[in-house]
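Sequence first, predicted model second:
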Amino acid sequence: IEAVTRLLEEKEKDLELTARIGKELLTANGRLEARVTALEGELRSARDLVTQLRHEISSKSDLLQVLTDDTEEGSPTEEQEAPTAIALKRRTGALERENRALREEAARLAAGADSAELAERQLLRDIAAQLSSANSEASVLSLELAEERQRWVDLQYQLDTTNARLAASERNLQQLTTEHEHTLRILEITKDNQNALASELADTKERYAEVAALLAE
């Protein structure tokens, strides 16, 4: 019984440990969900920024195309072309550089958004796996604990039955002992009576012999 009780206590401790681990996992899950929510917000912001950058790239490209078309139209004189062409080339170069920078930034943000989305999915898979493992372990421990409790109940029933039989046997033994002592007392009284009767019979025989002798004289 003591071994079963210790085993039951160990199983209960294991179950408490599993429950504590489950609570810790739920707490960690809450933090991870908050992190996921933050990452989703960052992802939405990044996507919005990518959309904005793409719009700016499109606008810059349209403006660059318009400027290019303007330079190709007409044939201005050299006096008119020199300052205008220089300013236009500078403006065109600046727009091209800005356009390239915007494209690179958009590509970087898109890659970051994809990486964040992949990290989010992996994080959710890890959380689900951890919770599934904890739930499985808790279910196994609960089943083992229920089985140990049932064994303990069965052993307790057997112990109670054995104790009841032992108590009945002790009562029967006590009753038999009392009856035996009573019988011994009766036997002792009977022996005393028998001895008294034998002594009385001997006395009677002696008196009878004396009387017979007197009568014979």
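All right, it came through fine. Owing to the predicted nature of the structure, the values given are computational and were not obtained by experimental measurement.

From here on, just use CA atoms for contacts and neighbour counts.
Fine.

Quick check: what element follows the strand or helix carrying Leu64 along the chain?
Leu64 is part of helix 2-72, with elements assigned from DSSP states H and E. On the C-terminal side of helix 2-72, the nearest following helix or strand under DSSP H and E is helix 78-216.

any idea of the angle that next one forms with helix 2-72?
170 degrees (axes from the mean of the first three to the mean of the last three Cα atoms, to 10 degrees).

elements contacting helix 78-216?
helix 2-72 (3 or more Cα pairs under 8 Å, 6 or more residues apart in numbering; DSSP states H and E).

Now do the helix it packs on: which elements does it pack against?
Against helix 2-72 (3+ Cα pairs under 8 Å, 6+ apart) you get helix 78-216.

Tell me the gap between the helix it packs on and the middle of its chain.
Put simply, helix 78-216 sits 15 Å off its chain's centre (Cα atoms, centre = their mean, to the nearest Å).

and the gap between Glu24 and Gln122?
Separation of Glu24 from Gln122 (Cα to Cα, to the nearest Å): 20 Å.

repeat for Thr37
For Thr37 relative to Gln122 (Cα to Cα), the value is 14 Å.

and if you look at Lys60?
38 Å.

More neighbours: which of these two?
Lys60 (18 against 12; other Cα atoms under 10 Å).

Pretty sure that one sits against Leu95.
Yes - counting by Cα atoms under 8 Å, Lys60 touches Leu95, with 6.8 Å between them.

can you give me the offset of the helix holding Leu64 from its chain's centre?
26 Å.

again, but for stretch 61-73
69 Å.

buried residues in that stretch?
The neighbour-count check on stretch 61-73 (16 or more other Cα atoms under 10 Å) flags Leu64, Thr71 as buried.

what residues does it touch?
With Cα atoms under 8 Å, 6 or more residues apart in numbering as the test, stretch 61-73 has contacts from Ala85, Leu88, Thr92, Leu95, Glu96, Asn99.

Put this next to the previous one:
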Amino acid sequence: MQELQRAKSLLDPVPPNYALTSSALLVIQRNSRDEQRKKERDLELAARIGQSLLKKNKTLTERNELLEEQVEHIREEVSQLRHELSMKDELLQFYTSAAEESEPESVCSTPLKRNESSSSVQNYFHLDSLQKKLKDLEEENVVLRSEACQLKTETITYEEKEKQLVNDCVKELRDANVQIASISEELAKKTEDAARQQEEITHLLSQIVDLQKKAKAVRLLFLWLMQN
């Protein structure tokens, strides 16, 4: 009687231990699919991060080039103003010397007299013209010096911005490299885990197939014995 019950149990289509194995297999397969989808999402995220970093790096590079052009333009303007200022100083010194040499003592001491020579009158008007030009040059020099000072300040500001921009680029690239390395390492680990899980699934499937073959053989043998 016990042998008959044991034989009948062998006829069950799916023994309990097989059912448990199949359930565990389904869980493993589902987890494997979840891991695969997560790995694909991580790959997409890494690709988006890489594209974003490349775009940001391009923008920073363009800004850096623009600042370099502006700094170079300002330097040229400063150089031109310095040249003009130097020429104005030389011209100012020339007019000052000419005014000092042309000024007659009578102009400083007494007013012009009717019997003064025409050359004295010409010298007087020439001196007045020189003094006017001298005043204009002094005012122009003040303006030029103010512009040169302003341009120098702007140059320093642009150079500081350029330096800060370069530092920001270096920092962002360094952070991006660290982030990409971390993501790559995590992806490699997940890929390895997925491969190991796939190997386990294959092994379990092989075991299930073997067990099902054995169960089928035992069932056929039992039926044959019952018929004979």
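Arrived safely, thanks for sending. All values derive from a computational prediction rather than experimental measurement.

Can you go through the contacts of stretch 61-73 of structure 1 and name the buried ones?
Leu88, Thr92, Leu95, Glu96, Asn99.

State the distance from the first one to Lys60 of structure 1.
So the one you mean is Leu88 of structure 1. With Cα to Cα as the criterion, Leu88 of structure 1 and Lys60 of structure 1 are 14 Å apart.

Now the residue nearest the centre of structure 2. Nearest residue, chain neighbours left out?
The centroid of structure 2 falls nearest to Asn57 when counting by Cα atoms, centre = their mean (3.5 Å). Leaving aside its sequence neighbours, Asn57 of structure 2 sits nearest to Cys169 (Cα to Cα, 6 or more residues apart in numbering; 7.0 Å).

What residue in structure 1 is paired with the one you found?
Using TM-score structural alignment, the equivalent of Cys169 of structure 2 in structure 1 is Ile127.

repeat for Ser79 of structure 2
So, by TM-score structural alignment, Ser79 of structure 2 is matched to Thr51.

what about that match, distance to Ala111 of structure 1?
For Thr51 of structure 1 relative to Ala111 of structure 1 (Cα to Cα), the value is 14 Å.

Repeat that for Arg31 of structure 1.
Taken as Cα to Cα, the span from Arg31 of structure 1 to Ala111 of structure 1 is 25 Å.

again, but for His55 of structure 1
Separation of His55 of structure 1 from Ala111 of structure 1 (Cα to Cα) stands at 18 Å.

Ser136 of structure 1 too?
37 Å.

and if you look at Ala94 of structure 1?
26 Å.

quick revisit: please verify my assumption that the residue nearest to Asn57 of structure 2 contacts Lys56.
No - Cys169 of structure 2 is beyond contact range of Lys56, at 9.0 Å (criterion: Cα under 8 Å).

okay, the two: which has more neighbours?
Cys169 (19 against 15).

hmm, back to that, which of the buried ones among the contacts of stretch 61-73 of structure 1 lies closest to Leu145 of structure 1?
Asn99 (68.2 Å; Cα to Cα).

What is the equivalent residue in structure 2 for that closest one?
Applying TM-score structural alignment, one finds that Asn99 of structure 1 aligns to Asn141 in structure 2.

got it, and Ala28 of structure 1?
Looks like Ala28 of structure 1 aligns to Lys56 there (TM-score structural alignment).

neighbours around the equivalent of Glu40 of structure 2 over in structure 1, how many?
Aligned counterpart of Glu40 of structure 2 in structure 1: Glu12 (TM-score structural alignment). Per other Cα under 10 Å, the neighbour tally for Glu12 of structure 1 reads 16.

So Glu12 of structure 1 sits against Leu145, correct?
Yes - contact criterion Cα under 8 Å: Glu12 of structure 1 and Leu145 qualify, at 6.9 Å.

on that earlier part again, settle this for me: the match of Asn99 of structure 1 is touching Met87, isn't it.
No - contact criterion Cα under 8 Å: Asn141 of structure 2 and Met87 do not qualify, at 10.2 Å.

Please give me every residue in contact with the match of Asn99 of structure 1.
Counted by Cα under 8 Å, 6+ apart, Asn141 of structure 2 has contacts Leu85, Lys88, Asp89.

The second one against Glu139, yeah?
Going back to what we said before, that points to Lys88 of structure 2. No - using Cα under 8 Å, Lys88 of structure 2 is not in contact with Glu139; the gap is 10.8 Å.

His203 of structure 2 -> structure 1?
Checking TM-score structural alignment: His203 of structure 2 goes with Thr161.

I misspoke; the intended subject was Thr96 of structure 2.
Looks like Thr96 of structure 2 aligns to Thr68 there (TM-score structural alignment).

returning to that earlier point: would you check how far apart the match of Asn99 of structure 1 and Val170 of structure 2 are?
For Asn141 of structure 2, the distance to Val170 of structure 2 - Cα to Cα - is 43 Å.

With Glu84 of structure 2 instead?
Distance from Glu84 of structure 2 to Val170 of structure 2, by Cα to Cα: 40 Å.

Same question for Glu100 of structure 2.
Glu100 of structure 2 sits 61 Å away from Val170 of structure 2, going by Cα to Cα.

now Leu43 of structure 2
25 Å.

Repeat that for Ala24 of structure 2.
50 Å.

Glu68 of structure 2 too?
17 Å.

and Glu117 of structure 1, what pairs with it in structure 2?
Match for Glu117 of structure 1 (TM-score structural alignment): Glu159.

Correct me if wrong: that match contacts Val71.
Yes - under the criterion of Cα under 8 Å, Glu159 of structure 2 makes contact with Val71 at 6.9 Å.
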